[in-house]
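K.L.:
structure here, sequence nowhere to be found:
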């Protein structure tokens, strides 16, 4: 809903809106005094309870939206220009023209996430609602309390908020928008799946969300009522635009290579596995996938070795498995690819998601916790996306009473998530604050955070993204 600026402020105060919302509105008013009316959109961050790096393999995840979010205050304009400032003045103003082929800012620029949404929305309209072109631009202000690089999906929340703002006249259903933005966010260079966009757009207050892909389906999963969800930020930043992006994209490629190996081994007894295009397909087509997986070489492999194993040319294998969305070829990692270990994680993680959803629905917090612990072990040892800080943080969460704890998000830094009985949550927070943040971080030459609730907090499942006061 677009309202006069003063009326929006009055309604926000009356509704008990957060200081973040009011601060974003104030910055908008100061930056764009010529805009007499304003709309306001929120998009929550997320924490993934279980199911890491399964989504882009077509396999399920179980995240929930959290009470940290991106807020976007905006005023529509008649032109196709977008002009957006950040609440944090350390980020430079974003200014670009909306089209179906938007030039990128330099790698790492925060405005690329707004551009990703804008380009995806324009291209959707071009094929489905050309009468809505050109897409109108906006003047706006963005702020948030999701720590960037923390594994809580600040980037996807910004993409979703931007899409809701720019696509407000298109009436795209939530499932279609989630799938559109999952592909659209690859504009920034990561080869991710669709979990973040789906939970941001389709979350249910009070429940986690089991998400399945191709086709996209969601099912609310109530968490055990006696448990709280704790999020703990390692303070190690996983930058999706730096070395972590290469490591992330390498994992995606290793899954593709692993699928080629599995098909090569499995098709002799089960010709149907040749039809598989994702690990999800192979798992569905081959009931004895664990036996087939055991036949793959344990050691790291070069492209040349994988090519010889599967009977494909190196050029063909690189084109099919190592080509990124921008057309570039992923470099070979030092030490070789590890397709067997990556597939072992993904396929067993998918099983853990199914078991965790069943355990949560039964209220079996002990089993849910054990599955989270198993997930962290696999993330650390099979997918190799943990780091010493995350491992220490997870150990301390368990030591001080968590039923289960694991890294969450893409890894290489970011956050851990834990489930803990409500009655011991305060003591756990105090102990982890003391042991990890005040004692351990200095030993890693990392700064002690100034405020506990910015890095270590209890959260609850929140509702999906949307516009304030209707719309």
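P.N.:
Okay, I see it. Keep in mind it's a predicted model, so treat the numbers as computed, not measured.

K.L.:
for the rest of this, base every contact and every neighbour count on C-alpha atoms.
P.N.:
Noted.

K.L.:
closest to the centroid, which residue in this structure?
P.N.:
residue 196 (3.8 Å; C-alpha atoms, centre = their mean).

K.L.:
which SSE is that one in?
P.N.:
helix 195-202 (DSSP states H and E).

K.L.:
likewise residue 427?
P.N.:
With DSSP H and E as the test, residue 427 turns up in helix 425-432.

K.L.:
do residue 119 as well
P.N.:
helix 111-128.

K.L.:
ditto for residue 135
P.N.:
Applying DSSP H and E, one finds residue 135 in no helix or strand.

K.L.:
residues contacting it?
P.N.:
80, 98, 99, 122, 166, 167 (C-alpha atoms under 8 Å, 6 or more residues apart in numbering).

K.L.:
use this one as the comparison:
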């Protein structure tokens, strides 16, 4: 019996109809490209959100979480913008289903997660995806459709203007592979990615820097990109093929830097995919580091804790390192020889202590499976 099922029984006094699991994600490369119709290369984490759930016939919603003290109850499906905190995500999932003509009715749900919250590892997308599967029971939408519904829940119910990478990674990923996704066509390619076979570790550093995405900075960057695409006469920045010409046509330096990041980041994703297809995992390092420099300088989404982790990891022998996720805090990934992983972690700990930062957390990760029903 899973912890989610035990929690469900304790909360509601009966057993769930089923248990579903959806993973968080880490993005290998391709940051802030998804809402520009670009390319991304995430992997699903072993860390996941598990939900135990059972349908109700009276339209009532009751949500509980092992990680949150506050419970949520409602007699009917709430409207967008009316639910605060963690419960907005499962409520948004049910709203998205109803908006698409698949009303779920009432639901009892207990959520239990191992994805670190506030670290930029998509715990919210995992919760939405798991809820969509649970509410759909024996007739779930196909995985790409579930990812689209999850994005709609976050965009239109919660109010987070994210792209579709997080939800796609949670739904579509395969064990031992990175997910190469063209976010315009949503056609996935599963590219073999096995760092351990080359004596390497993908080390995740949770910087413990506050992760601030809903304060407007993320939305501001998205608006800048959309306006730049309008000025350049393209549907999205992924369509820019002449970067020098595009930069010359833009009116200000800030917009030019934002566009330069998106265009060069798309190119780095395509190069990374070619390296993985060739089995050259160890050659990814310089692309990761170049991605971080672009996110730090052109997109301006880094913070001192993140830069310290990246610089220290590189100085300690990592092949490459970068911020991952939306930025403004969150996590760093470092590609490092497995025999050097602990030394890199120790060096980052020392650097944080010297600067008075909160002690970071570390975990190695491997590409894992996407969302599925457990029982």
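P.N.:
Now that the structure is in, tell me what you want to look at. Given the structure is predicted, the values throughout are model-derived calculations rather than measurements.

K.L.:
quick one on the thing from earlier: residue range for the helix holding residue 196 of structure 1 in structure 2?
P.N.:
Aligning helix 195-202 of structure 1 against structure 2 (TM-score structural alignment) gives residues 165-172.

K.L.:
again with stretch 413-421 of structure 1
P.N.:
The aligned range for stretch 413-421 of structure 1 is 329-337, by TM-score structural alignment.

K.L.:
and for stretch 56-75 of structure 1?
P.N.:
By TM-score structural alignment, stretch 56-75 of structure 1 lines up with residues 35-54 in structure 2.

K.L.:
go on, stretch 139-158 of structure 1?
P.N.:
So stretch 139-158 of structure 1 sits over residues 108-127 in structure 2, by TM-score structural alignment.

K.L.:
show me which residues of the matching stretch are buried.
P.N.:
Buried residues in stretch 108-127 of structure 2, counted by 16 or more other C-alpha atoms under 10 Å: 108-113, 115, 118-127.

K.L.:
endpoint to endpoint, that stretch covers what distance?
P.N.:
Across stretch 108-127 of structure 2, the terminal residues are separated by 14 Å (C-alpha to C-alpha, to the nearest Å).

K.L.:
that stretch: how far from the chain's middle?
P.N.:
Relative to its chain's centre, stretch 108-127 of structure 2 lies at 11 Å (C-alpha atoms, centre = their mean, to the nearest Å).

K.L.:
again, but for stretch 352-371 of structure 1
P.N.:
Distance, centroid of stretch 352-371 of structure 1 to centroid of chain: 22 Å (C-alpha atoms, centre = their mean).

K.L.:
what sits up against that stretch?
P.N.:
50-51, 60-62, 210, 221-225, 227, 375, 402-405, 419.

K.L.:
how about 6 Å then?
P.N.:
51, 222, 223, 224, 403, 404 (C-alpha atoms under 6 Å, 6 or more residues apart in numbering).

K.L.:
strands of the stretch 101-250 of structure 1, start to end?
P.N.:
138-144, 208-212, 217-221, 227-233 (DSSP state E, counting those that start in this stretch).

K.L.:
which of the ones you listed sits closest to residue 338 of structure 1?
P.N.:
strand 208-212 (25.8 Å; C-alpha to C-alpha).

K.L.:
average offset between that closest one and structure 2?
P.N.:
Mean deviation of strand 208-212 of structure 1 relative to structure 2 after superposition (mean C-alpha distance after the TM-score superposition for structure 1): 0.7 Å.

K.L.:
which helices and strands does that strand pack with?
P.N.:
strand 62-76, strand 217-221 (3 or more C-alpha pairs under 6 Å, 6 or more residues apart in numbering; DSSP states H and E).

K.L.:
rerun that using 10 Å as the cut-off
P.N.:
With contacts defined as 3 or more C-alpha pairs under 10 Å, 6 or more residues apart in numbering; DSSP states H and E, strand 208-212 of structure 1 has these neighbours: strand 37-50, strand 62-76, helix 195-202, strand 217-221, helix 339-362.

K.L.:
next, the angle from it to strand 62-76.
P.N.:
Strand 208-212 of structure 1 and strand 62-76 are oriented at 90 degrees to each other (axes from the mean of the first three to the mean of the last three C-alpha atoms, to 10 degrees).

K.L.:
how far away from the center of its chain is stretch 55-69 of structure 2?
P.N.:
Worked out by C-alpha atoms, centre = their mean, stretch 55-69 of structure 2 lies 24 Å from the chain centre.

K.L.:
residue 334 of structure 2 is in contact with residue 306, isn't it?
P.N.:
No: counting by C-alpha atoms under 10 Å, residue 334 of structure 2 does not reach residue 306; the two are 11.7 Å apart.

K.L.:
so what's in contact with those two at the same time?
P.N.:
205, 322, 323 (C-alpha atoms under 10 Å, 6 or more residues apart in numbering).

K.L.:
how far away is the counterpart of residue 257 of structure 1 in structure 2 from residue 245 of structure 2?
P.N.:
In structure 2, the residue paired with residue 257 of structure 1 is residue 227, using TM-score structural alignment. Distance of residue 227 of structure 2 to residue 245 of structure 2, given as C-alpha to C-alpha: 17 Å.

K.L.:
neighbour count: the two, which is higher?
P.N.:
The residue with more neighbours, out of residue 227 of structure 2 and residue 245, is residue 227; 15 against 11, by other C-alpha atoms under 10 Å.

K.L.:
list the contacts for the more buried one?
P.N.:
Residue 227 of structure 2 touches 221, 233, 236, 237, 255, counting by C-alpha under 10 Å, 6+ apart.

K.L.:
helix, strand or coil for it?
P.N.:
State at residue 227 of structure 2, reduced to three classes by DSSP: H, G, I helix; E, B strand; the rest coil: helix.

K.L.:
next one: it from residue 295 of structure 2, what distance?
P.N.:
Residue 227 of structure 2 is 19 Å from residue 295 of structure 2, by C-alpha to C-alpha.

K.L.:
same check on residue 262 of structure 2?
P.N.:
9 Å.

K.L.:
please apply the same query to residue 226 of structure 2.
P.N.:
In terms of C-alpha to C-alpha, residue 226 of structure 2 sits 18 Å off from residue 295 of structure 2.

K.L.:
between those two, which is the more surrounded one?
P.N.:
Neighbour comparison, residue 226 of structure 2 and residue 295: the larger count goes to residue 295, with 25 against 19 (by other C-alpha under 10 Å).

K.L.:
alignment lookup: the more buried one to structure 1.
P.N.:
Alignment note (TM-score structural alignment): residue 295 of structure 2 maps to residue 379 of structure 1.

K.L.:
run through the residues that contact its match.
P.N.:
51-53, 342, 345-346, 349, 373, 385-386, 406-408, 410-411.
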